[in-house]
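Chemist: below are the sequence and a predicted model; questions follow.
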Amino acid sequence: MNAPSLEALVDLYPWKPSLALFRALEWRGVSCYYPLLASPVLDLGCGDGQINRLVLGQWESVGVDVDPAPLSKAKQLIRRVVRADARRLPFRDGSCGAFFANCAVEHLPELSLCLAEAARLLRRGGVFIATVPSGHWKSLYCWNRLFSSLGMPRLGRRIVDAHDRRMAHYNLLGPEEWAMALKKAGLRPVAFDPYLGPRGARFTTFMESVWALPFPVPGFFRPSGTFYFLAGVLRHAGGERFWKRVFLRWVRPLYEEPIGPDGVAVGLVVVARKEA
């Protein structure tokens, strides 16, 4: 099974090019480790199941999320879904061949408990794969860079901190910190692969900050509300295909942006195994 293409992700998120770019890069990174995956795969933070369908479709999987709203949609795409807390997962020891978490574990205040659960549930030789924002997230954030260059670093940090609070980012870690946390849980670190370089980081953090304003705005006048309204108009007018082409031209250079030898990037694919 190949990783979903950039085109497939733009099809899934036609009006959110930054999310399509982020997801496409995540799956390109995750696909390198497909040979390590084995059923059943526990998909932590499965949401509405769309990503599971694209990325984990060839494996038997169990979707887990603490939020009941998206799980009602996930039931249509994943054979088995369970509402559960990542700190206390209702499965027996050694029952999973792989533990997968897409942009989920950075939102957990008690990361150590989640990693301990992953180690408990994985059978020997099982793989843990997580996609997360990296320790470079704040330094690469567009507003942080802009206001620092203007001599106002405190203002940039305040904006970034406000966005992080809204996004509930608790674990923005580098490879060394991840290695320590994984080893403490009983997992052997395998790889920490960076994705989404500085140019792509500026684009995605700008777009995501617009979608997650840190101050209240009436619904329609929020960028997301206005954007969805215009998207609906364009969709009915037959403009969706045109905008997909525009977005692909827009994000493809960022998708192909190489990561430098210093490994500075806004995202990280974290891979570990339970010792055989």
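Modeler: All right, it came through fine. Numbers count the residues shown, from 1 in each chain.
Chemist: for the rest of this, base every contact and every neighbour count on C-alpha atoms.
Modeler: OK.
Chemist: for the chain, what spans make up the strands?
Modeler: Counting by DSSP state E, the chain forms strands over residues 41-44, 61-65, 80-83, 96-102, 122-133, 187-195, 267-274, given from the N-terminal end onward.
Chemist: and the fourth one, what's buried?
Modeler: Within strand 96-102, the residues scored as buried using 16 or more other C-alpha atoms under 10 Å are 96-102.
Chemist: next one: Asp164 from Pro133, what distance?
Modeler: For Asp164, the distance to Pro133 equals 11 Å [C-alpha to C-alpha, to the nearest Å].
Chemist: okay, the strands of the chain in JSON lines with distance to Gly156 next?
Modeler: Rendered in JSON lines, the data for the strands of the chain read as follows (distance: least, C-alpha to C-alpha, whole Å):
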{"stretch": "strand 41-44", "distance to Gly156": "32"}
{"stretch": "strand 61-65", "distance to Gly156": "33"}
{"stretch": "strand 80-83", "distance to Gly156": "37"}
{"stretch": "strand 96-102", "distance to Gly156": "27"}
{"stretch": "strand 122-133", "distance to Gly156": "18"}
{"stretch": "strand 187-195", "distance to Gly156": "23"}
{"stretch": "strand 267-274", "distance to Gly156": "20"}
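Chemist: next, the buried residues of stretch 147-166.
Modeler: Going by neighbour count (16+ other C-alpha under 10 Å), the buried part of stretch 147-166 is 147-148, 156-157, 159-164.
Chemist: can you pick out the most distant pair from those?
Modeler: Taking C-alpha to C-alpha, the two most distant members of the buried residues of stretch 147-166 are Ser148 and Asp164; they sit 17.9 Å apart.
Chemist: try this one next to it:
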Amino acid sequence: SVAPALPLDRPALDLGCGDGHFASVTFDEPLDAGFDPWWAPLTEARGRDAYHTLAQAEGARMPYPDHYFATVISNSVLEHIPRLSPVLAETARVLKPGGVFYFCVPGPDFLSMLSIGQALDRVGLVSIAAAYRRFFNRIARHYHCDGVQVWERRLTDVGLALERWWPYFGQRAMIALEWGHYLGLPALVSKKLTGRWILWPSRANLCLTERLMRPLYETEVEKISVSVGCSVSAGCSVSAGACLFFVARKLGS
């Protein structure tokens, strides 16, 4: 477990909580608060009991007092926000001095690790590969796939200091994510028609999926357990990954 290396001091806020699935499977106890701009996922989050309070709000106008939260988390959310500066400024505002901001985003290797793009590159179809990467970024609704230096500058501008970071999500995991977009289209149809991603969410129905995905999950957990000590000054020795995890702290005392 990486929990001892990543303490979750309370109160804790989930920035862009969505339907609450991530918090419900990640944390043993409900988080203190979560918010999202979209109402439909919030109704799902309410049914998961993953938060003590939920709010519909924009990231640039969070409905919380100054210096209130000891921890803010954001799981694969910031890359979907066109204008980041107001959201990061609000994050700094609601954090207590010394509070921690955990977040993860796709990094600069995300697009280069797409398997279809790599295959097109290998046969010399470089322009088509570039078009495919733009297409995938568009369907993934990504506005940012930036590196550590870019994120460090953004954090510094709002009074947050980057303490640690590490890459994760290797090539095999990336292939699963990429092809999952296409193989998961029937689930999208199910969601539109019935409101459920999985019609029969039983262990038997999902056993094949678990057998395929479990090794990828365990590999990533093992890599993260090794890399949680990567400091800004020392860098990170872990192999490249499609995504980046950051630990930032609000300056002051």
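Modeler: Okay, I see it. Please read these numbers as outputs of a predicted model, since none were measured by experiment.
Chemist: please state their TM-score.
Modeler: Comparison of the two superposed chains (TM-score structural alignment, normalised by the length of the second structure) gives a TM-score of 0.81, and 232 aligned residues with a C-alpha RMSD of 2.6 Å.
Chemist: and Leu6 of the first structure, which of the strands of the first structure is closest to it?
Modeler: Evaluated with C-alpha to C-alpha, the strands of the first structure place strand 187-195 nearest to Leu6 of the first structure, the distance being 14.2 Å.
Chemist: equivalent range in the second structure for that closest one?
Modeler: Mapped onto the second structure with TM-score structural alignment as the criterion, strand 187-195 of the first structure occupies residues 160-168.
Chemist: got it, and stretch 148-168 of the first structure?
Modeler: Counting by TM-score structural alignment, stretch 148-168 of the first structure falls onto residues 121-141 of the second structure.
Chemist: next, find the distance separating Ala272 of the first structure from Phe192 of the first structure.
Modeler: The gap separating Ala272 of the first structure from Phe192 of the first structure is 9 Å, by C-alpha to C-alpha.
Chemist: how deep is whatever residue of the second structure lines up with Asn52 of the first structure tucked in, by neighbour count?
Modeler: Under the alignment (TM-score structural alignment), Asn52 of the first structure maps onto Ala23 of the second structure. By the criterion of other C-alpha atoms under 10 Å, Ala23 of the second structure has 23 neighbours.
Chemist: before we move on, back to that, so which of the buried residues of strand 96-102 of the first structure is the closest to Gly263 of the first structure?
Modeler: Distance ranking of the buried residues of strand 96-102 of the first structure against Gly263 of the first structure, using C-alpha to C-alpha, places Asn102 first at 20.4 Å.
Chemist: closest to the centroid, which residue in the second structure?
Modeler: In the second structure, the residue lying closest to the centroid (C-alpha atoms, centre = their mean) is Ser76, at 2.1 Å.
Chemist: show me what contacts that one?
Modeler: Residues counted as contacts of Ser76 of the second structure (C-alpha atoms under 8 Å, 6 or more residues apart in numbering) are 103-106.
Chemist: list the helices and strands the lengthiest helix in the second structure packs on?
Modeler: Using DSSP state H to define each element, the second structure has its longest helix at helix 203-227. Using 3 or more C-alpha pairs under 8 Å, 6 or more residues apart in numbering; DSSP states H and E, the elements in contact with helix 203-227 of the second structure are strand 160-168.
Chemist: mean shift of the strand it packs on relative to the first structure?
Modeler: For strand 160-168 of the second structure, the mean distance to aligned residues of the first structure following superposition is 1.0 Å (mean C-alpha distance after the TM-score superposition for the first structure).
Chemist: stretch 93-103 of the second structure now?
Modeler: Overlaying the first structure shows stretch 93-103 of the second structure at a mean distance of 0.6 Å from the equivalent residues (mean C-alpha distance after the TM-score superposition for the first structure).
Chemist: now that stretch: how far from the chain's centre is it?
Modeler: 17 Å (C-alpha atoms, centre = their mean, to the nearest Å).
Chemist: nearest to Leu173 of the first structure, out of the strands of the first structure?
Modeler: Go through the strands of the first structure one by one with C-alpha to C-alpha and the one that ends up closest to Leu173 of the first structure is strand 122-133, at 7.8 Å.
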